[in-house]
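> Prediction below, plus the sequence it came from.
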Amino acid sequence: MNSPEPANARISIIGAGPGGLTCARVLQRRGIAVTVYDRDPGPDARNQGGTLDLHADNGQVALREAGLLDAFFALARPEGQEMRQMDAAGTITSHQIPAPDELFKPEIDRGQLRDLLLESVQPGTVHWGRALDTISGPADGPRRLHFADGTTVETDLVIGADGAFSRVRPAVSPAVPEYTGVSFLEAWFSDVENRHPAIAELVGPGSAHAADGERGLFAQRNGGNHIRIYLVQRVPVDWISADGLTTEDTDGIRAVLRDRYAHWSPRMLQMITENDGPYVDRPILALPVPHTWDHDATVTLLGDAAHLMPPLGVGVNLAMLDACELALALANAPTVDDAVRAYESTMLPRSTETAEALEHGAEHLLSTGIPDFDDDAQPVDSAH
């Protein structure tokens, strides 16, 4: 089968996260039709996660192409760029304060970013409650999408923007995410200025990191007077069940944490054990490095589906840059096949270089120094 012109192609994006929606938005601005399928029953089916920073050299580039940069700045929190490094006693050892006009990587809640993108695409673009099961059909197309509800759709291009456990990835690659040996335990704090003023003072308006070489924490101010704290440990992936606990056993987990962080000061322990509600277990997974695949004219990947890395501030930024570049390639190439080749020729080397730099990056969050990944030290910008 000859590869169709992008303007005449049936393009299907799997996943209505920031990457998938950015791709859809840029395609529609260039006059190219697209359909997005998402497994969630609706846009409000689940919490979208914590805060993230969008960088001027990737995430903001994509938003500019999407015509949404000014709207982003209206929602973003430039003060969230502040970074505090503390020791186990809670003493600030390093303090990075952004300039009043600094806009290189302002923070925004993930839910706000998702809503901004979702409201920008044409009505009916996203088909909710469509969980992809498998993909069939010849490599030169057309492809057939098989959904869990028994329905099928024929398409000329499948774009996998469906995250760590992508159902599109197996069509081009056998790779699966692997545990890095480091796990995050997420703790939530609400109405912090009133209910947790001491924690609010410790964290400040941005982020705070503390570690003792074996264990650590990373705290992030979110919008709406919330703070999320990620406890960083080098543990077996099943450490909670190995201790005879479940994630619902908040008191039991707190007892384990009090023991593991026993030498930390009381003012730091409050960030570890005084959370509102249960903890969330987030073992850190990553795809093998490098992760590449043989070119396929009808299937490609972006974001975590293509290059899942430790969550150190680049995930959503790279996903949105991938999405933007793929959409522009489709807008400018004579065929879908040509567009996918052009996109992957840039994306795969970039993602390989970044993944190699961050391959053991989660370990650095256990270090007493400030992690330095080209100034990208904000973890947890994507849910696993």
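Happy to help now that I have it.
> only C-alpha atoms for contact and neighbour calcs from this point on.
OK.
> Residue 355 is in contact with residue 290, correct?
Yes - because the distance of 7.2 Å satisfies C-alpha atoms under 8 Å, residue 290 is recorded as touching residue 355.
> These two: who's more crowded?
Counting neighbours by other C-alpha atoms under 10 Å for residue 290 and for residue 355 shows that residue 355 has the greater number, 23 against 16.
> who are the neighbours in contact with the more buried one?
Applying C-alpha atoms under 8 Å, 6 or more residues apart in numbering, we find residue 355 in contact with 289-290, 307, 309.
> adding another structure so you can compare the two:
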Amino acid sequence: MSITIVGAGLGGLALARVLHVNGIEAVVYEREPSRDARGQGGMLDIHSGQRALRDAGLIDQFHEIARGEGQDMRLLQPDGTLLLQEDTPDDAPLARPEVDRADLRDLLLDSLPEGVVRWGHAFESAENGRLRFADGTSATGDLLVGADGAQSRVRPLVTDARPAHLGQNVVEVGIPDIDHTRPDLAAMVGRGNYWVLGDGVSLGAQRNGDGRVRIGISFYHTGEDWLATSGIPFDDPAAARARLLDLLDGWHPRITALIEACDDLIVPRSISALPVGLTWPSTPGVTLIGDAAHLMPPVGEGANMALLDGALLGLALAAHRDDFPTAVKEYEREMFERTSAAARMSADMQELLMSPDAAQRLLAFFQPG
């Protein structure tokens, strides 16, 4: 029996790798034309997902690319008050290391045989085991796994659920090669995560492995159309930076200096999530993993759950290689329980970040009692 995976993200690649380790062939269809067609985003906090990398036989290689110092954290208020600073000892265990998403994806891609990933195949529909792609080609498979992210085209085959806007919009900017271009700001941000939490607005700066600091300014309690009505001219980087500074009026100049130092790459993002605890009746011949199954607020669980989904589905298929329906049911039972708990925790953290006293509440979270 054959397995087709739609989407070459972390979950789909983890599934393909665990299947390969267990002697089961699969094909991954990816809409992007090549592995380098677009940027893969910033750093990921990989904790529970390390189990998946062990199952994939890649944990040692992961430790080589992981950044333990990425566990450092600084928490501030908009007036510049430092509430918390945690610096990771050099010999600390890699419990929650940061890793560049692109590096982790490359690790998974390089662990697969040539030809497993078929680039330039945008999934359109599936019926009776036949997949159809936007370029007019088709393929067949006994099990279709939707690993195609937040706007999954496979998801409607099992559920009518759709992501809903969370009242959060993010503007991403960044400072390249910060150690050389702005060593003063590099020292301020530190080696890991730098968080400034205000009332309805937050700024998160994160050191990436390539020397770039990636900065996300989140605007909470905002509607789906906020990015269009905010007055931020995304086609004019200099004017966009000026508007962001206006929106951060009253913040300490040391913090807003991060915006002033940014380059011209300015990316708007609208944040959505699927309902917490989403399930569906087991559907013959199809299942979902990763964001396609349980899109959550971006607070550190999504990538870990996707990796675990891929690995655990792969192990279930290996254990029931002549009975895919039983394997899928076993996987879905475990996945629904595990990811519902993660989604509830993520929703609670999202609610905390959106609260007027977010900084103090997050401080209490990290320093209970």
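That came through fine. Since we're looking at a predicted model, the values are computed, not measured.
> now the helices: where do they sit in the first structure?
Secondary structure of the first structure (DSSP state H): helices at 18-29, 59-65, 69-75, 110-120, 192-195, 197-203, 239-242, 250-260, 266-273, 304-307, 315-332, 336-358, 361-364.
> Would you mark the buried spots in the fifth one?
Buried residues in helix 192-195 of the first structure, counted by 16 or more other C-alpha atoms under 10 Å: residue 192.
> would you list the helices of the first structure in CSV and tack on distance to residue 282 of the first structure?
Converted to CSV, those look like this (distance: least, C-alpha to C-alpha, whole Å):
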stretch, distance to residue 282 of the first structure
helix 18-29, 20
helix 59-65, 24
helix 69-75, 27
helix 110-120, 17
helix 192-195, 23
helix 197-203, 21
helix 239-242, 11
helix 250-260, 14
helix 266-273, 15
helix 304-307, 15
helix 315-332, 15
helix 336-358, 18
helix 361-364, 12
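> wait, which of those is closest to residue 170 of the first structure?
Using C-alpha to C-alpha as the measure, helix 304-307 is the one of the helices of the first structure that comes nearest residue 170 of the first structure, at 10.1 Å.
> which bit of the second structure covers the closest one?
Residues 291-294 of the second structure are where helix 304-307 of the first structure aligns, taking TM-score structural alignment as the criterion.
> Would you mind getting the average deviation of the matching stretch from the first structure?
Taken over the aligned residues, the distance from stretch 291-294 of the second structure to the first structure averages 0.3 Å (mean C-alpha distance after the TM-score superposition for the first structure).
> So what touches that stretch?
Counting by C-alpha under 8 Å, 6+ apart, stretch 291-294 of the second structure makes contact with 146-152, 154-155, 273-276, 278, 302, 306, 339, 343, all of which sit outside it.
> hmm, 6 Å instead?
By C-alpha atoms under 6 Å, 6 or more residues apart in numbering, the residues outside stretch 291-294 of the second structure that reach it are 147-150, 152, 274.
> As TSV, these with distance to residue 238 of the second structure and neighbour count would be great.
Output for the contacts of stretch 291-294 of the second structure, formatted as TSV (distance: C-alpha to C-alpha, whole Å; neighbours: other C-alpha atoms under 10 Å):
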residue	distance to residue 238 of the second structure	neighbour count
147	37	33
148	34	28
149	32	25
150	31	19
152	35	18
274	35	21
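> What range does the longest strand seen in the second structure cover in the first structure?
Among the elements of type strand in the second structure, defined by DSSP state E, the one spanning the most residues is strand 164-175. Matched against the first structure by TM-score structural alignment, strand 164-175 of the second structure falls on residues 178-189.
> Which one of the contacts of residue 355 of the first structure is nearest to residue 13 of the first structure?
Relative to residue 13 of the first structure, the closest of the contacts of residue 355 of the first structure is residue 307; by C-alpha to C-alpha it sits at 16.9 Å.
> distance of residue 9 of the second structure from residue 176 of the second structure?
From residue 9 of the second structure across to residue 176 of the second structure, the span is 25 Å (C-alpha to C-alpha, to the nearest Å).
> Just want to know which of the two has more residues nearby.
Set side by side, residue 9 of the second structure and residue 176 give different neighbour counts by other C-alpha under 10 Å, the larger being at residue 9 (23 against 17).
> per the alignment, the more buried one corresponds to what in the first structure?
Pairing criterion TM-score structural alignment: the partner of residue 9 of the second structure within the first structure is identified as residue 17.
> what do you get for residue 67 of the second structure?
Taking TM-score structural alignment, residue 67 of the second structure has residue 77 as its aligned residue in the first structure.
> Now for its match, how many residues are close by?
Applying the criterion other C-alpha under 10 Å, we find 22 residues in the vicinity of residue 77 of the first structure.
> I'd guessed residue 127 of the first structure sits against residue 40; true?
No - using C-alpha atoms under 6 Å, residue 127 of the first structure makes no contact with residue 40, being 9.4 Å away.
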